[in-house]
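Student: Quick one: sequence and predicted model below, then my questions.
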Amino acid sequence: MKTVDCGKQVSVDLPLNGLRILDVANGREGMCGRLFADLGAEVCLVEPISGVGARRNAPLVDGYSVDFAVHHANKMSVELDLTDPQGQSDLIAMAASVDMLIASFESADTVWPALRSTLLARYPKLVVLSVSDFGLYGPYSRFVATDMVQIAMGGMLARSGLAGREPLMPPGELAAETAAINAAWCGMLGLWQLKQTGLGDHLDFSILESTAQILDPAFGVTGSAAAGRTLFEMIPRGRPKKTQLYPIFPCADGHVRICILNPRQWNGMSAWLGDNHAFSDPSYGNLGKRISVIKDVNALIAGLFADKSMADIVSEAQARGIPAASVDSIEEVLNNEHFNARGVFTEITLGNCRGRAPVGYLEVDSRHAGIRIPAPVLGEHQDVVAQWSGSRAEKFIGDQAQVHEHADKLRPFSGIRVLDLGVIVAGAEVGRIFADQGAEVIKVENKDFPDGLRQSMTGEPITQSFAQGQRGKQSLGMNLRSEAGISLFKSLVATADVVMSNFKPGTMESLGLGYEVLSEINPGIVMLDSSALGNSGPMSRTMGYGPLVRCTSGLTALWSYSDEAGSYSDGATIFPDHFAARVAAFGVAAKLLQRERSGRGGTVSVSQAESILAAMSGLFLRESIEPGTAKPMGNRKEFYAPSGVYPCKGDDEWCVIDVRSDAQWLSMCDALGLSALKNRGELQSNDERLRHRDEIDKAIRNWTAAHSPLEVLSILQSHGVAAGNVQRLNEYKENPHFLARDFFRELIQPGLTEPLTTENGPVKAANLPDPDIRPAPFLAQHTRQVMKRVLDLSDEEIDSYVASGDLMELDTPLPS
C-alpha cells in the first residue's frame, strides 16, 4: 500500500514535467487539472479568497471535503480575487509563463468573458480550455446543471433502470468525472494543435456533449453482443428489459455475473450443466438461437449456482472458459487481493483520519502515475504568483512552435502513424479518436481471427457499430502468427509512432512483439496496452468483459434501486469503454509530447477497472474512513433536497430536478407555485429539507405530472433551477442545442444503404478543425496500398506474401 508523500513532490521522469497550467476552476471538474498534474505538469489552482466551493462540498470528514482531497491532489493553490482589478492583473501576469489555462465558470459569470478575451489577445500561444455545463453558445448555454441533470439530458438515464420502474440514476458523479477526463483530452488536443500550428486556442467544452459522447453514446461503437447494432438501433426510446445476455445470479453468499457470448464459452457452460439438460445440442452455441430460449437457459444456471459460493462459482467458471465475476461491494474492492497487489490504492489523510483512495488513472513506463502529494491548503503556494508572473525562459511548447502557413488545415496528430491492434469497443475507440484528429491509423487484423466487432446478426461485411468505431482507419490484413508476418510488422514498427493493443496481458510478448523488442527496432515507439484488470497482478489474465469489470470494481453493486435488493441495472450500459479510451488517448498523447523532448518513447497502460475506480475516488476514500457509507442511493442525493427523478405527463416520461442551494429552493417554489412550502421558515435550511423530503417530493410530483419533460426544463431553467428532461435517443436528432452546436455529422459508409448520423469532434475551437469524417475499412481493404506506400514492396512481393498467407487482401469487390 502506497502512502502520499506530504513533503515535496517526488522527482520522477513523468511525461508532462515542465508543462505549466493555471487551473481557474470552480472545483467541480477538478480531475481535469489533476490528470495533467498526475503526469507531471505544474498545476496551480487559482481560488477566490474564501477558497473554491469544492473545499466545502459534502461529504466532509473531520471538516475536510472528500471530493476536494481526491480531485485536487498534486496541485498548488493561490488565492486571487478575480472580481478585483488587482486579482485580474495578477492572473494575466501569471498567464505569461503558462502553457494552458483551464477555467470553469457558471453561466451567469460576468467577469470571465472579458478576462478570457484579454488573455487570448495578449498571449496568442496560450491554450484556454473553458469547461461549462452546456458550452458558451447555443440555446441551453445559460442553463444550470448538476451531475443528475447531465445524466438525464445526455441520454443515459433513459436507458438505466428496470422496465416498469422509474429510470435509475447511476451511482457517483459519472457525468462530471468522465467529462473532466474528456476535457483533459481536449486540452491535450489544444497543446498538440499549438505544437503543429504555432497558434494557441480557446476550447469551448460542453459537459452535456461529453456526457452524450462517452458514457453511452447513441451513435457510438457497441460491444460484440450487440452484433453490429448501435444503441440508437437497439434502444431508441425506453429502458431495456432486464438483460439476459449478462445475467446476475444469486448464490450462497452474494451474486455473480456471467458473460457467455461465443460457442466455446457456451460449450463450457453446457458441460457444467451436465449431459441431460434441454439445451445440450451444440446448435445452442449460436447466440441467436440461445437468446430465443434464454429465460429457460438462465433458470437452469440459477439452479446450479444457488447453493454455491461466489468464489467457487468464479473459480470453476474461469477453469471452464466461462467469463464470470462476483458482484463486489466497495468494501470488498478495497480488500481485493489483485488491486492491492497492483498498488491501486494510496493512503490519504483528512484531518485526524486516514483513508484510502485510488491512486490514479494511468500507468506510464510501468509505474502508476497518480497521487504524490495531498491536495493543497488554501493559498499554500502564494509565492507562485510572483514566481510565475512575467516571461518564462522556456515554455513546454509555445515558444518553440512556429506559426504554420497552413495552420487552418492541420490537425493535431497530422504526421503520426498508429499501428492499431485494438479490438471491440475500447480498442476501436482509442484508434478512432486519433484518426479523427489527423493520425494515420492502420488497423492490423487477421481474417482467420477477425475483430469481434465485425460480427453481425445477418453476416453483412460492415455494420453501423463497426463503421462508428473504425471510421477513418485503413485495414491491413496480416498474419501475426507467421514468421514472415511478424517480420513485416516489425518493419512497420520502424516507421510508426504508436502501437496500440488491448489483448489479454502477455499476448504481445508471446508473439515476440513486447516493448523491449519493438523499442530496439524503434526507440521512439510509444506502446499502449489496455486491459480489463491491468497488465499485472493475480487476476490480470482472467477473461474480462465490460459487465464483469463493472462487477469487480464495485460499480454494479451500487447501480441498483435502494429499495429493491438485487435490482442491478447496469446491464445495458457499455461504460467504461469509451471513457477508458479517452484515458488511454491522453496517456499516449502525453508520452508523444515527452518523446519530442527526449527522443525516446515508452509505455502507457490502462486498466478499465481502475478507470472506474478512479472515477469513484471519493466513494472509496469515504468508505475506507466511514465503512458502510458506499451503498445504493437510488435517485436521491444523500446531501441535498429536493433532488430526484420525477414523473411527467405522458407515457413513461420523466424529468430531473436537483436543488443545491437555498436560493434555488426559493426559485423552484416560485416556478412551481409552491408558496405554502416557500413560506415555511424551517424549509429554508437544506438540513430541514432533507428531513421533509418525502413531503416536498410529493408536492413536486403533483406538479411535474401535469407537465411534459420539456416544459419542466423550460420553466425551471428560466428560474435558474437545475432541472432537465430525461432525453431519449430518438429525440437526439431534434435536440435544438445539439443542432446549434453542430453535434452531429454525416458518415457515408460503403456497404450501408443510408448515411449514418455520427458524432462530431469533442470540443468547439477556433483553430482546431472538425474531424475528417471518412468511412471505416473492409477487412484487408488497404493491404496492398499500405505495403507499397510504407514498406515500398512491389506487387510481386505482395502477391508472394498473400499466396503464403502472411498478408491478406479483400476477397470481394468493394460494395457501392
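Tutor: Happy to help now that I have it.
Student: switch to C-alpha atoms for all contacts and neighbour counts from now on
Tutor: Noted.
Student: Next, work out how far apart the residue sitting furthest away from the middle of the chain and residue 780 are.
Tutor: Ranked by distance from the centre of the chain (C-alpha atoms, centre = their mean), the top residue is residue 796, with 45.2 Å. Residue 796 sits 18 Å away from residue 780, going by C-alpha to C-alpha, to the nearest Å.
Student: here's the one I want to compare it with:
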Amino acid sequence: MPAIRGLPLAGLRVIDLADGKAEMCGRYLADLGADVIRVEPPGGAPTRRREPLHDGVSLYFATHNANKRGITLDLNDPAGRYGLLDLAAGADFLIETERPGTLDRLGLGVDTLLARNPALVVVSITDFGQTGPYRDWTGTDWTHLALGGVLSRSGIPGRRPVMPPGPLAYESAAIQAAWAALLAYLNRLETGRGDHVDCSVYEMTAQALDPGFGIGGSATGGVPATKLPRGRPNAGNLYPIFPCADGYVRICVLARRQWRGMFGWLGEPEEFADPKYDSIAARFGATERLHALIGALFRDKTKDELVARGQELGVPIAALLDPGEVLAGPHFLARGGLLDAEIAPGLTGRVPSGYVEVNGVRAGFRHRAPEVGEHDDEVSAEPLRTTITKPTEPAGPRRPLDGIRVLDLGVIVVGAELGRLLADQGADVIKIESLAYPDGSRQSVTPGETMSVGFAWGHRNKLSAGINLRSPEGLELFKRFAKESDVILSNFKPGTLESLGLGYDVISELNPRIIMADSSALGSTGPWSRRMGYGPLVRAATGVTGLWRDTGVEAGFCDAITIFPDHVAARVGAVAVAAALIERRRTGKGGTISVSQAETILTQLSTGFLRESLEPGSFTAHGNSGEWDAPQGVYPCAGDDEWCVVSVEDDEQWRGLCAVIDRPDLRADARLGDAAGRRAHRDLVDAAVTAWTTGTPPREAMERLQATGVPAGMMRRVTEYLDDPQLTARGFLRETHHPTIGHALRTENAPATFRGVADPELRPAPLAGEQTRMLAAKLLGLAESEIQALIEAGVLEEPTVQNERN
C-alpha cells in the first residue's frame, strides 16, 4: 500500500489482532497514516456481530476499523500461523487483545514474534495485564469504570452511583495504548530494539479517564480526589444547570469578570452589589437565592437566546444538546468533526471523523472498514517486508524522549497533563508562566501554602521559567527559547498565540523543525471556536451531560464532578506529538497539531453518534441498565454505600452467574436462555442478582463471580487503590516527595509495562519561575547581570516566596 502523503505515520505497518477491547488503538494509528492490517479468522471477527447492528452491519466494527485493510488468517492452522509470522517480520507494530497465554499456546507468543522480528513493538491490551492476581479475570467497560474509581464519583449524593455513557473505559485505554506503542517505537529508533508493551485496561482507566492521583480542575475545588467525601460529591452548584423554554443550559461563572457579566445580566440586583460577591466562595454561600434569580431569568428564554446573550456578556454558558442536536449543529459539520460517509458497502451515516488535525488537515476517517478478507489478494501480492535493525545502544531501559526540549504554555488540566506525559518520558519540559497571568491550578492552593497536591502531580518532572510575554523583551526571549526547542504546547483560546506574534508562521521561520501542538475546547475553527470553553460546557455541548444522568430523578445530571475529557484529550495530543516526532526524523520538518476536547468526546462516542444518525432517538440515557444483555447493572452489596457491577455478556457467563448465586431455577428457565429473553425479563434477573449481592460484601461478590468467569467489579474508591493486590503487584503507584508538601505523595507510575522503556523519573513540580535564572544562563547564554536587570524590569520572573529544597 503506498504511503499516505501528509500524515505523520505514513510508511509504518501495524498488524491489528485486536477484537472487542480497545480497537480504537489501531484506528487512531491508521488515522495518523499507518498501514493497519486488520487480521480476522475466516468468517470474520466476533466484533462484526457486536451490537448495535443496522441492516446487519455492526456499527461498532464500522467505527473502530475504518481506515484499515482487512485480511483473514486461521491461526488454528499452521499455514495461518506462518502467514502471521511472515507479516510480523515486516511490521513495526503488532496489537493483540487475547487473554494472557493464548498466543503462546498457538506458538505465536511475544518471544517468538520478537525472534522473527527483533524490532517489532508488540502491544498486548488485556483487561488486567499479563501479570498479577487478576490477570485471568474478565472485564467489561462497566467493570473497569467501577474498579477504576470513576463510578464512585458519579451520581447524586445519597443515591445509587450512575454509570457514565458510552464505552469510555475501553476508548480511553485505546488512546493510552497508542501512546505507549509510539513511545516503544521512538525507543526502537534509538536502540534498534522492539518491545513488549503490556497494557492493562484496568490501570489505563484509572490513569486516563478521571484519575484519582492526577491533576484535577475546579470541579474538585483544588481538593485531590483522595480527600473527597466518601459518598458521591455534590458539585452541581459549581456548574449549575437551569431549565429554559426548550431544554436546559449550564453556566460556569468562576472568574470575577464572568460574575460581573452575570450580575449585569440579572439587572444588577442590590442584594448582590457588595464587592464580596466577586469571590466565588461568597457566591457559593448564597447559592440558593442567586440560583433562584438566575432560574427566573432563564425560564422563558430559549437555549439559543441564552447562549447568544451569555456570549455577549462574557458569561460562560452552553446549551445541553441531545445527540440529534449535536449531529445537526453547524459547528462540527463546518470543521469536519462530523461527516457523512459510507461506513459499509451501500450504507451511509454521519460519523465523528477522528481525534486530531495535523498541519491544518483532519487526520480522520478516509475510507470504510474492510469487508471480511477484502484485501487478502492485495496483501498477499505485496513483496514480503523485512524490518532489519541493529542495536545501537547497550540493552537496558531508557526514556524515549531524552534530548527533546518542550516549551509548555499549557494551563489547568489538559495543558498540565500533556506536558507531564512528555516530561515523564525524558523530555526537558519548561513551563513558561507569568505572575500576572498565573496558571489557574496555581491558585487552588490552601492559604499559606505554595504548592497543591494536584499541581505536584500534574507538573512533576518539569522546570519553570517566568517570562512576561506581554512585554516585547519577553516575547523576544521566548523566541530565543523556541529557536532551540523541539515542541511548543499551548491550550489558550484560539488565536491567542497569533495575537502575541507567536503563531506557527512566525516560530517556524525561526525553527523549521518546531512542532506546535494546541488544544482548545471546541476547536480552533468553526462558528463556536471562540466560545468560552470549560469541561462542563464542552460536555453539555456534545450531549454527554444529558446522557450522563440518573434516569430515576428529574434532571438528574451527574457529570459535575468529573474532569473528562481533559486527561484523554491530553493523551490524544501526546500520541500526535509522538507521531510528529517520528515524521520529523524522516523529513526534518516540524508542523502543527490541533486537538479539540469536544471532538475527543465525539470520537469516543462514535458508535452511538453513528447509530443516532441512522436511527434517530436511539442514543439516549440508559442509567444503570445495559442495553444488550442482562444482568448488566450496579447492584447493592453488604455494607455502607457498597456496590458491585455485574455485566453478563453471553449465555455461558449467565450459566456461571446462576451457579454462583445458587439459582438453578433461573438457569433452567427457557425464557432466560438467551440475551433477548434476559432483556425482556430484566426485572426478574435484576431482582435475583440484588437478592444475592445485598447480603454479600463487594469484594467477595466480585471474586466469587470472577472465579466462574463472570465479569464483575466492585465499586472502588480512589483511596482503596492503595490496598488493591493487582495494582500493588504491578507497581501502579509509587511514592514521591515534594519539598513544600509536608507528607509523602502516592503518584501514578508509567502508562504501561515495557521491557525497554524506563519508569518515569519523579522530580518535584517547580515553583513559578523556580528555574528562571538557570535556564536564562544555560539556554540563552545571559550573564548574571543581564538576568538580574531583566528580573528588575519585570521581563523575567522568579518565585516571590523562596522555599528551601531539602
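Tutor: That came in fine, so what should we check first? Small disclaimer: the values here were computed from a predicted structure and weren't measured.
Student: Could you give the number of residues near the aligned partner of residue 516 of structure 2 in structure 1?
Tutor: Following TM-score structural alignment, the counterpart assigned to residue 516 of structure 2 within structure 1 is residue 527. For residue 527 of structure 1, the neighbour count with other C-alpha atoms under 10 Å is 24.
Student: Residue 527 of structure 1 against residue 604, yeah?
Tutor: Yes. If you go by C-alpha atoms under 8 Å, residue 527 of structure 1 and residue 604 touch, sitting 6.2 Å apart.
Student: Mind listing the shared neighbours of those two?
Tutor: Common neighbours of residue 527 of structure 1 and residue 604, counting by C-alpha atoms under 8 Å, 6 or more residues apart in numbering, are residue 588.
Student: what about the aligned residue in structure 1 for residue 215 of structure 2, how many neighbours?
Tutor: Taking TM-score structural alignment for the superposition, residue 215 of structure 2 sits opposite residue 221 in structure 1. Per other C-alpha under 10 Å, the neighbour tally for residue 221 of structure 1 reads 30.
Student: surely residue 221 of structure 1 meets residue 227?
Tutor: No. Between residue 221 of structure 1 and residue 227 there is no contact under C-alpha under 8 Å: 10.7 Å.
Student: according to the alignment, stretch 786-797 of structure 1 goes to what range in structure 2?
Tutor: Using TM-score structural alignment, stretch 786-797 of structure 1 pairs with 775-786 in structure 2.
Student: Quick check: buried residues in that stretch?
Tutor: Judged by neighbour count using 16 or more other C-alpha atoms under 10 Å, the buried positions of stretch 775-786 of structure 2 are 775, 776.
Student: Also stretch 527-541 of structure 2?
Tutor: The neighbour-count check on stretch 527-541 of structure 2 (16+ other C-alpha under 10 Å) flags 528-541 as buried.
Student: so it aligns onto which residues of structure 1?
Tutor: Using TM-score structural alignment, stretch 527-541 of structure 2 pairs with 538-552 in structure 1.
Student: what's next to the matching stretch, contact-wise?
Tutor: Contacts with stretch 538-552 of structure 1, where a contact means C-alpha under 8 Å, 6+ apart, come from 246, 257-259, 318, 323-328, 333, 337-338, 341, 504-505, 531-535, 556-557, 570-571, 574-577, 608-609, 612.
Student: Among those residues, name the ones in strands.
Tutor: Counting by DSSP state E, these place 257, 258, 324, 325, 326, 531 in strands.
Student: Name the single longest helix found in structure 2.
Tutor: As assigned by DSSP state H, the longest helix anywhere in structure 2 is helix 168-191.
Student: Where in structure 1 does it align, residue-wise?
Tutor: Helix 168-191 of structure 2 maps onto residues 174-197 of structure 1, going by TM-score structural alignment.
Student: before we move on, what about stretch 480-492 of structure 2?
Tutor: By TM-score structural alignment, stretch 480-492 of structure 2 lines up with residues 491-503 in structure 1.
Student: circling back to that earlier point, report the mean distance between the match of helix 168-191 of structure 2 and its aligned residues in structure 2.
Tutor: Stretch 174-197 of structure 1, aligned to structure 2 and superposed, deviates on average by 0.9 Å (mean C-alpha distance after the TM-score superposition for structure 1).
Student: how about the helices in the stretch 401-550 of structure 1?
Tutor: Per DSSP state H, counting those that start in this stretch, the stretch 401-550 of structure 1 carries helices over the ranges 424-436, 464-470, 483-493, 507-510, 515-521, 546-552.
Student: Give me the range in structure 2 that the second one lines up against.
Tutor: Following TM-score structural alignment, the aligned partner range for helix 464-470 of structure 1 in structure 2 is 453-459.
Student: So residue 157 of structure 2 sits against residue 230, correct?
Tutor: No. Judged on C-alpha under 8 Å, residue 157 of structure 2 makes no contact with residue 230 at a distance of 10.0 Å.
Student: quick one, what contacts the match of residue 516 of structure 2?
Tutor: Residue 527 of structure 1 neighbours (C-alpha under 8 Å, 6+ apart): 498, 499, 500, 515, 588, 601, 602, 603, 604.
Student: Now do it against residue 491 of structure 1, distance only.
Tutor: For residue 527 of structure 1, the distance to residue 491 of structure 1 - C-alpha to C-alpha - is 16 Å.
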